[in-house]
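K.L.:
Model the structure of this input:
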Amino acid sequence: MKIMIIMMVVSSWWPSAVYGSFVVEESSLTVTSPQSLKGTYQSAIGNFGVPQYGGTLAGSVRYSKDKPKACDPFVDPSSFKPSTSQGGRPVIALVDRGDCYFAKKVYNAQQAGAAAVLVADDRDESLLTMDSPEDDSNAAQYLDNITIPSALITKELGDKVKSSLEQQGEMVNINLDWRESLPHPDERVEYEFWTNSNDECGPKCNDQIEFVKSFKGVAQILEQGGYTLFTPHYITWYCPKAFVDSKQCKAQCINKGRYCAPDPEQDFNVGYDGKQVVMENLRQLCVFDVATNKLNKPWVWWDYVTDFQIRCPMKDKKYGPECAEQVLTSLSIKPSDVRECMGDPELDQDNPILKREQEAQVGTGDRGDVTILPTLVINQRQYRGKLDKAAVMKAICSGYKESTDPPVCLSQSIETNECLTNNGGCWQKGNITACQDTFRGRICVCPLVEGVQFEGDGYSNCQATGPGRCRVDNTGCWIETQGGLTFSACQDSSAGCVCPEGFTGDGLINGTGCVDVNECSEKTKCQCPQCLCKNTWGSYDCTCSSGLLYIHEHDTCISKKISSSKLGWFVSLIVLVGMVSLGVIGYIIYKYRLRSYMDSEIRAIMAQYMPLDSQNEVHNHMQEDA
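P.N.:
Coordinates of the predicted model:
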C-alpha cells in the first residue's frame, strides 16, 4: 500500500509544473431511517479536520434554519449537542454550501457541539473535495483546531434530508463509514512522504517541521519492524526553455532549468535562492539512498531531516552544505557517498534522481497528481485531513489487513478494543476467546492456543482439534482431581469422551461423567486366594498374606524366597551358558581364520623358492619335445 504526504511551498513566481488529474476521495454514508431515505450514498471527504479512517460514526442529523450556511458562530453553543429527544446520539450537523469557506462552516458547527458535518452542495454536479482555505489570513486560527470529520453530499441528497427534517418532522439517522475509504489488502503499508527542505514558508512549513519531529519515533518503529515501506519524495518544477537564462531561473534552478524550487523569501536579491533548496532536497534524497543501499537502515533519513531542521535553519543562516555535512558525519554517513549520489548541478543534462521525482508527481491509476497540499495517499488513495501525528497514524493503521495490525495500532490512544464489551459477540470459554481486536473493529476467529488449533464458526462454536487438544480444552469431557491425581475422559486421538481405565460412565461433564470402579467389590482384580484387596480412586491396592509377593501383571501371589532363588539361579545359569557359548564360538572362529591365514602365507613363500610339481612336469615335457 502507498501513503504519500506532500508539502509544497509557492512564491509569487515559480517555474512550470506538469499537472494532470485530481481524484476525489469518497466515504460511505448510510441512511438508516426514515424508511423513505434508507440506502447507501457516497460523500466526498473534506481535506481538513480528522476523518475517522478505519472507523464509523452513527448519529442523528440536525439542520439549523437560523444559520443554514454556518458562516458565523452559533449563538447557542449547544445547537448541535446530543439531546434526550434523539436518544442522546451524536449529532451530525447539516449545513448549506456558499458564502464562506468550507472549513469555517465545519469549525463553527464543531464549536456548537457537532460530532461531524455534512455540507449539502448548492448545485447539481459531481462530488468535489472541500479544500482548506489557502488565501484566508484568519484560517490558521481555526484550521488546526478542527478535530471532527466532514464531507460534501450532493444537492439531491441534501434536499431530501432537509425535507424529511422540516416538512415531515422525521428523525434522520445516518451512519458515516470510513472503513473502506482506504484499501487494506495485506500486512504492510507502503508510504511516501512528499516534502520540501525549505523552512521559511510560514505556517505550512512550521506544521511540517513539527510533524516530522513528532512522527519520527513511530515511523522508525514501524519501519524497523517491517510493518511499513517508507520512501521520501521532493517536489521540483522546471523552467520553460525561453526563460532558462533569466535571472529568475538561474536563481531557482539547477541543471540548466530542469529542476527548480521557489525562492524562500520570495525576493531574488536577498537571503537564500530556490536552487539552494533544490540542492538540499537532492541531498536529503541521497541520504535516503545511501542509508538504504549502503547502511541498510532507511529509517536514518528521519534522523538526518530532524537534525538538519534543528541544527541548520535558514533563520540562523546555517542552511547549506557545510552544516549538512556536519550532520551527516554525526550520523556516521559518509559525506563523500552523498556527494557522489548528488552529481554535478551545473551539467546540462538530466539528474536521474530528480528526474524520477518529477515523473512521480504525475498521478497514475486511482492516484491523482500532487496538487492538493499537504496530501496523504494510501494505496493509491488520497488521504484528506491535517498533518497531525494521531490523524496520520489512524490513516496508516487503516491500511493493514485485519488481524495483521502492528501493536502500535491497537493501543488505547489509537482505537477502541471491541473485544472488551460482551467479548465482541464472539465465542468464549473461560479465558479462551475467538474475539481478535483489529484497528477497524474485531473479527471472530477460532484461536490457536499453545500450539492447538480450535475450529468452528468463531461466533457460537470453537472446538480444539489435533494432538494436545486435551491439554488446553477438555471439549465437554469429564475431568476431576483428587489427592493430587487428575483423570480425564478427553483423548487426543478421539473426538469423543471415553472414561479412563478404573472408571465407568459416559465421560461427559454434563452427563454421568466418570465414576470410580470398585475393583475389590466387583471382583475384577486381586482375586487370588492369598490376595488382600483395597479399593482406591481410579485403581486399587493388592497385598498378599503370609509374606507372599503380589505380581500385578498376573494378579497372583508367590513366595519371595522361592521366586528370588529360582529366578536368580535360572537367570545366572542362562547368562553363564551364554557367555561360555559365545567364548567357545569365538575361539573356534579365531583358530580357523588363523590357520587359514598361516596356510596361505606358507604357500606363498614356498611358491617363491620351491617350484611346484606342476611346474616341474611342464618343464620336463618341454625338454622331451625339444
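
K.L.:
okay, CA-based contacts and neighbour counts for the rest of this
P.N.:
Noted.

K.L.:
Correct me if wrong: residue 176 contacts residue 29.
P.N.:
Yes: Residue 176 lies in contact with residue 29 (CA atoms under 8 Å); the separation is 4.8 Å.

K.L.:
So for those two, which residue has more residues nearby?
P.N.:
Neighbour comparison, residue 176 and residue 29: the larger count goes to residue 176, with 25 against 22 (by other CA atoms under 10 Å).

K.L.:
contacting residues for that one?
P.N.:
27, 28, 29, 30, 56, 57, 58 (CA atoms under 8 Å, 6 or more residues apart in numbering).

K.L.:
Following the host helix or strand of the fourth one in sequence, what is the next regular element?
P.N.:
Using DSSP states H and E, residue 30 falls within strand 26-33. Using DSSP H and E, the helix or strand that follows strand 26-33 towards the C-terminus is strand 39-45.

K.L.:
for the helix or strand just after that next one, which positions count as buried?
P.N.:
Remark: after strand 39-45, the chain's next helix or strand is strand 56-63, criterion DSSP H and E. By neighbour count with 16 or more other CA atoms under 10 Å, strand 56-63 contains the buried residues 56, 57, 58, 59, 60, 61, 62, 63.

K.L.:
Throw those into JSON lines and include distance to residue 9, thanks.
P.N.:
Listed next are the buried residues of strand 56-63 as JSON lines, based on distance: CA to CA, whole Å:
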{"residue": "56", "distance to residue 9": "34"}
{"residue": "57", "distance to residue 9": "35"}
{"residue": "58", "distance to residue 9": "38"}
{"residue": "59", "distance to residue 9": "39"}
{"residue": "60", "distance to residue 9": "40"}
{"residue": "61", "distance to residue 9": "39"}
{"residue": "62", "distance to residue 9": "39"}
{"residue": "63", "distance to residue 9": "38"}
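
K.L.:
To compare against the first, here's the next sequence to fold:
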Amino acid sequence: MRGKVRVCVWFLFLFGSCWGRFVVEKNSLKVTSPESLKGVYECAIGNFGIPQYGGTMVGFVAYPKANRKACKGFDEFGISFKSKPGGFPAFLLVDRGDCYFTTKAWNAQKAGAAAILVADNKQEPLITMDTPEEEGGRGDYLQKITIPSALISKSFGDSLKKAIEDGEMINVNLDWRESLPHPDDRVEYEFWTNSNDECGPKCNSQIQFVRTFKGAAQILEKKGYTQFTPHYITWYCPDVFVLSKQCKSQCINHGRYCAPDPEQDFSKGYDGRDVVIQNLRQVCFFKVANESKKPWLWWDYVTDFSIRCPMSEKRYTKECAEDVIKSLGIDLKKINDCIGLPEADEVNAVLKAEQDAQIGKNSRGDVTILPTLVINNRQYRGKLDKNAVLIALCAGFQETTEPAVCLSEDIQTNECLENNGGCWHDEAANVTACKDTFRGRVCECPIVKGVKFVGDGYTHCEGRCEINNGGCWKETRDGMAFSACVEYVAKGCKCPPGFRGDGVKSCEGKKASTEVSWSFLWVIFLGLVAAGVGAYAVYKYRIRSYMDSEIRAIMAQYMPLDNHGEEAPTNHIHHADI
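P.N.:
You can find the predicted model right below:
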C-alpha cells in the first residue's frame, strides 16, 4: 500500500484530496514439507526484483540467527545463503520493520539468497511492498535487485519460524503460473507512464525501459501477438482551488487535468501543465498512428523525444516535439486537432478517457503507481526491466503458443545446456528435444529442416533418418537400398543384419556378397545337374553300343551269314530291330 500512500500524499500536498482502489497482486507459495505446514498460501508480489511470471521456483526457507530484519549486510555477521552445487536454493525469511523493503531484498541478494520472504509484523491484509523515493545515489541499488520478493502474513510467518526453531526443514515452491491470465493467443497490455524526465531514479529507469524494450514491443505488435495501449495519469484540481496559482501552473482546461510540478518547485523550471500537454500530445500521437495502422511508432516517438527534447537542456517544448513528429511521418495537423485548446474551459475527450481508464474494473485495481504495466487486466509487479517484462508478457500466452521472441536467448533458462535437460537427443545428428523457454525447459520433439520428429520427447523422437540419413552409412546395391540409420539406437548408426562396420563411413558384408554367393552356387548347381545329365546320356549310349556289339558277336557264332556277293532276301530283318 506504500505506493498508493505515496501518490495520495503527493496529491494531498497539491490539491488536498485523494482517492483510489488499490489491488494487491499475489502469487502462491506451496509448502511441501513438513507435513504440519503442507498447503498453499497466498503472498503479495513486491514491486521490485524479478518475479518469475509463468514459472516456479523451488527452495527451502532459511531464517537467520542474526540480522533478522535484514537491515544490514549479512557479511557483517559472517552469514551466507549461497547454495552449494546440487543444493536447494535458499528463500530467506526476514522480519518487517526498521528499513525499506528494498534494503532487505538487496542485503538478502548479496548474501546469496534466491528469494526473500518478508513476514508482516502485524495481522492485516497483505500489502504491496513498493520502492522508496530515494535520491542522492542512495537508490542506485534498486535497479540491481533481481531476486523475487513476497510479503507473507504474520501468522504464516510465525508458523514458519516455529517449525525452523523445532529443527524442521521447510521445502517450498513459489508459483507465478496463475499470476497472469492467458485467455487467448493475443496479449493485451497497457503502460501507464509520464513524459516528465526530472523525477529522479524512477524517471530514469522508465526512460531506459522504453528505449531497451522498444524493439521487442514493436516486433510483438507488428506481428499481431500483442495489443498495446499507452496511458497517462492526470488528476483534477478541486473546485475551490481552480483559480489558485498552484492549479493554474499545474493544470489545463480550467483545472480539469493536472500533473505535479516536475522539480517539486513551483518557482523554477517547467510546470505541471507543460507535462500534461506533452502527455496529451503523446496520447494523440498514438491515436493518429493507430489510425494509420502503425501503432508501434509510439515507441519511436517517446524514445526520440526523450533523447532530443530533455528538460535538462530546456528543449521540452512544443517546437521540439513537432520536429520529432514530422521526422516520423505522422500527420501533425491531426495530432494538434486531437490536442485541442488547453486554455478552454471545457472537457477534453482524450484526457477524460484517460481519467476514466485509471479507475479499475473487475480484478484490476485503480492505477495509482507510476509507472505501471497492466497485462491481460492484471497489474505487473516487479522491476521495470526488458527481460523481466518480456517474461511477464510471454506468461500471458497459453503454453506452447508463445511467439519466437519469447524463446530468445535473452530470456531462456538455459537448462538444456546441461545433459540436454534430461530430454531425448541424438549425438550423431546433433538433434535434441530440449527447448528452453521462459517457463523452463520442455521436452518436445523438434522440427529440423522441415521434418517434424515424432515421439514423447523424453525417451525417443523418430524422424532423424529422413534428414541426411541421420549421418549414417547408406548404399544401394543391385537395386536394393541398405541403411545403417536406426531411430531407436542411442548412437544413431548400426550396420544392418549381416553387415559389419562403424555404421557411419562404411558397412560391408552380408547382403551384397550373399547375393553373389548364392548366384555362384546356383551356377555350380545347374552346371553339376547339366554335367550329370550329360554323363547319364553318354553312359546310356555306351551301354547300348556295347550290348549291340555283343549281340552281333553271338549271332555270328550260331547263325553264320552267307554273303558271297548275293543279294539279301527281301524278308531279311535288320539287326537293329531285334
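
K.L.:
Closest to residue 597 of structure 1 out of the buried residues of strand 56-63 of structure 1?
P.N.:
residue 56 (96.0 Å; CA to CA).

K.L.:
my guess is that closest one contacts residue 180, does it?
P.N.:
No: contact criterion CA under 8 Å: residue 56 of structure 1 and residue 180 do not qualify, at 10.2 Å.

K.L.:
Just give me the match in structure 2 for residue 287 of structure 1.
P.N.:
Correspondence of residue 287 of structure 1 to structure 2, assessed by TM-score structural alignment: residue 285.

K.L.:
burial count for its match?
P.N.:
26.

K.L.:
repeat for residue 181 of structure 2
P.N.:
With other CA under 10 Å as criterion, residue 181 of structure 2 counts 17.

K.L.:
Where do the strands of the stretch 351-500 of structure 1 begin and end?
P.N.:
376-378, 381-383, 428-429, 432-433, 435-438, 441-444, 448-449, 452-455, 463-465, 479-482, 485-488 (DSSP state E, counting those that start in this stretch).

K.L.:
Same list (these) but as a markdown table, adding mean neighbour count and distance to residue 575 of structure 1.
P.N.:
As requested, the strands of the stretch 351-500 of structure 1 are exported to a markdown table (neighbours: other CA atoms under 10 Å; distance: least, CA to CA, whole Å):
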| stretch | mean neighbour count | distance to residue 575 of structure 1 |
| --- | --- | --- |
| strand 376-378 | 27 | 82 |
| strand 381-383 | 27 | 85 |
| strand 428-429 | 14 | 60 |
| strand 432-433 | 19 | 58 |
| strand 435-438 | 23 | 66 |
| strand 441-444 | 20 | 67 |
| strand 448-449 | 15 | 53 |
| strand 452-455 | 19 | 49 |
| strand 463-465 | 20 | 50 |
| strand 479-482 | 12 | 46 |
| strand 485-488 | 14 | 41 |
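
K.L.:
and residue 600 of structure 1, which of those is closest to it?
P.N.:
It's strand 452-455; of the strands of the stretch 351-500 of structure 1, that one is closest to residue 600 of structure 1 (CA to CA) at 69.1 Å.

K.L.:
measure residue 620 of structure 1 to residue 591 of structure 1 for me?
P.N.:
Here residue 620 of structure 1 is placed at a distance of 40 Å from residue 591 of structure 1 (CA to CA, to the nearest Å).

K.L.:
One more: residue 11 of structure 1?
P.N.:
110 Å.

K.L.:
Likewise for residue 238 of structure 1?
P.N.:
Taking CA to CA, one finds residue 238 of structure 1 at 103 Å from residue 591 of structure 1.

K.L.:
With residue 536 of structure 1 instead?
P.N.:
For residue 536 of structure 1, the distance to residue 591 of structure 1 - CA to CA - is 63 Å.

K.L.:
and what of residue 227 of structure 1?
P.N.:
77 Å.

K.L.:
These two: who's more crowded?
P.N.:
residue 227 (18 against 11).

K.L.:
contacting residues around the more buried one?
P.N.:
So residue 227 of structure 1 contacts 187, 188, 189, 406 (CA under 8 Å, 6+ apart).

K.L.:
In contact with residue 382 of structure 2, which residues?
P.N.:
45, 46, 47, 48, 49, 50, 51, 148, 388.

K.L.:
now do 6 Å
P.N.:
Neighbouring residues of residue 382 of structure 2 by CA atoms under 6 Å, 6 or more residues apart in numbering: 47, 48, 49, 50.

K.L.:
neighbour-wise, which of the residues you listed leads?
P.N.:
residue 49 (28 neighbours).
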